[in-house]
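Engineer: Just need the structure, nothing else, for what follows:
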Amino acid sequence: MSDFLLTQVINYGTPLIGLILFLGALGLPIGASVVVIAAGAFGQQGILDIPSAAILGLVGALLGDSLSFSMGYYAKDSVQKRFGQSPAWRSARASFQKRAGLAVFLTRWLITAMAIPTNLIAGSSGYKYTRFIAYDAAGEILWIGLYGGLGYLFGAQWELVYDFMSNFGGLILGLMVFGFGIRQAWSWQEKKKSLSK
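Structural biologist: Take a look at the predicted model:
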């Protein structure tokens, strides 16, 4: 699929990059990160215009993120009906409100696998759209600049960069899941101790 997409990017240019990043922001598994890195390499080779690729890519990503945020927003009443009375949901919602900006920013460029769930949670938890889009834009600009810049810098070896970034992102996600598991186990042990007293 990636080879096909990359061939189409060469054939159709920067508007297709915007479309790919839009669809990727909606959760379609089309390899948006590989396209951004490859676009940087194609820009170095003179195949693509870098400024227009970056702008159209950013617009596509922001539109996709806004749409997935909206899906969460319009589902918030049903989420509230189902989970609103749960102390765990209220606690998670309050915790998310405190750290939502950082979560949105980091999931744009560092932990990209968590971007869609973060968008949906932000929308369904009542997080302000203006804050969401500000952190979203900052993270997407960094993602496009960093990944596209690495593609530009490494040129013909951009596939090695993509492999490294994919593995690095997986490592970060794994460490986060591990840390969350440790935290939950610690919390469970503390509750168990307090109940036994």
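
Engineer: C-alpha only now, for contacts and for neighbours.
Structural biologist: Fine.

Engineer: excluding its backbone neighbours, what's nearest the residue sitting nearest the centre point of the chain?
Structural biologist: Centroid check for the chain by Cα atoms, centre = their mean gives Ala115 as the closest residue, at 3.0 Å. Nearest non-adjacent residue to Ala115, counting by Cα to Cα, 6 or more residues apart in numbering: Thr107, 4.8 Å away.

Engineer: Show me what the helix or strand that neighbour falls within is packed up against.
Structural biologist: In this structure, Thr107 sits in helix 87-109 according to DSSP states H and E. In terms of contacts (3 or more Cα pairs under 8 Å, 6 or more residues apart in numbering; DSSP states H and E), helix 87-109 is packed against helix 115-124, helix 129-154.

Engineer: another one to check against the first:
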Amino acid sequence: MTDTLLAMVPHYGAWIVLVATFFSCLALPMPSSLIMLAAGAFAAAGELSLMASVGAAWGGAVVGDQTGYAIGAKGGAPLVQRLKRRKKAAETILRAEAMLHRRGVSTVFLTRWLFSPLGPYVNFVGGATDLPWRHFTIGSISGETVWVTLYVGLGFAFAGQIAEVAQIASNVAGFLAAGAMAVWLGWLIFHRRVHPHHGGTRR
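Structural biologist: Just a heads-up that it's a prediction; the model follows:
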């Protein structure tokens, strides 16, 4: 599937980039980051418009986030409970809930690009809980800006080494996510020891 989608990039241009980022924000298996890298590389070669590629990736991602939030708002708590019953999604949903409860808008921002596997589930949970739409949107827009700029920019800058860049980007993203998660868990443990009876509040 990935090879087929990548082959479509030079033919369908910004449209395939938009579709990929949109559906990836709804927890569908789309290689959106790799497609953005490819779009950046084709833009560097003059086969695609750089601005159109960036705009399509960003627009698809933001609209995808809003769609996920709306689905969560409509489905409410029953939707989240149904997702928890799925073995593959249960742990991810629990992590998304915990991070949203502690950090709110900053969780939305970080799960657009750093903790990206959590992103679609943060969309659903954010809509299903009491996370204000305005806060969600601020986190979504700022986070997707980082995600799109990073991957399309890398593809454009290193067009001749796109396979190597894709592997490096994947490894670095995994390393950063693991490190950030370790720091976050360490802070949480420390906070609970210092304030054992302090209830969490959304910021």
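
Engineer: quick one: TM-score?
Structural biologist: Here the TM-score for the pair of chains, by TM-score structural alignment, normalised by the length of the first structure, is 0.79; 181 aligned residues with a Cα RMSD of 2.9 Å.

Engineer: show me the residues around the residue nearest to the centre of the first structure that make contact.
Structural biologist: Ala115 of the first structure is in contact with Ala25, Val104, Thr107, Arg108, counting by Cα atoms under 8 Å, 6 or more residues apart in numbering.

Engineer: tell me what the lengthiest helix in the first structure is packed against?
Structural biologist: The longest helix of the first structure (DSSP state H) is helix 158-196. Under the contact criterion of 3+ Cα pairs under 8 Å, 6+ apart, helix 158-196 of the first structure touches helix 32-44, helix 129-154.

Engineer: Next, the mean deviation of the helix or strand just after the shortest one compared to the second structure.
Structural biologist: Downstream of helix 32-44 of the first structure, the first helix or strand assigned by DSSP H and E is helix 50-74. Following the fit onto the second structure, the mean deviation recorded for helix 50-74 of the first structure is 1.2 Å by mean Cα distance after the TM-score superposition for the first structure.

Engineer: which bit of the second structure covers helix 50-74 of the first structure?
Structural biologist: Helix 50-74 of the first structure corresponds to residues 50-74 of the second structure when matched by TM-score structural alignment.

Engineer: So which bits of the matching stretch are buried?
Structural biologist: For stretch 50-74 of the second structure, burial by neighbour count (16 or more other Cα atoms under 10 Å) applies to 50, 52-73.

Engineer: starting at the chain centroid, how far to that stretch?
Structural biologist: Chain-centre distance of stretch 50-74 of the second structure: 10 Å, with Cα atoms, centre = their mean, to the nearest Å.

Engineer: So for Phe96 of the first structure, which of the helices and strands packed on helix 158-196 of the first structure sits nearest?
Structural biologist: Minimum separation from Phe96 of the first structure across those (Cα to Cα) falls at helix 129-154, 12.1 Å.

Engineer: Mind reading off the mean deviation between the closest one and the second structure?
Structural biologist: If you overlay the two and look at helix 129-154 of the first structure, the average distance to its match in the second structure is 1.0 Å (mean Cα distance after the TM-score superposition for the first structure).

Engineer: Next, the buried residues of that helix.
Structural biologist: Using 16+ other Cα under 10 Å as the test for burial, helix 129-154 of the first structure gives 129, 132-133, 135-137, 139-154.

Engineer: Same check on stretch 177-187 of the second structure?
Structural biologist: By 16+ other Cα under 10 Å, the buried positions in stretch 177-187 of the second structure come out as Ala177.

Engineer: mean deviation (superposed) between that stretch and the first structure, please.
Structural biologist: Counting by mean Cα distance after the TM-score superposition for the first structure, stretch 177-187 of the second structure comes out at 5.2 Å.

Engineer: which other residues reach that stretch?
Structural biologist: So stretch 177-187 of the second structure is contacted by Leu114, Phe115 (Cα under 8 Å, 6+ apart).

Engineer: Now which residue in the second structure aligns to the residue nearest to the centre of the first structure?
Structural biologist: By TM-score structural alignment, Ala115 of the first structure lines up with Gly119 in the second structure.

Engineer: do you know how far Glu144 of the second structure is from Ala98 of the second structure?
Structural biologist: 21 Å (Cα to Cα, to the nearest Å).

Engineer: now do Ala163 of the second structure
Structural biologist: Per Cα to Cα, Ala163 of the second structure is found 35 Å from Ala98 of the second structure.
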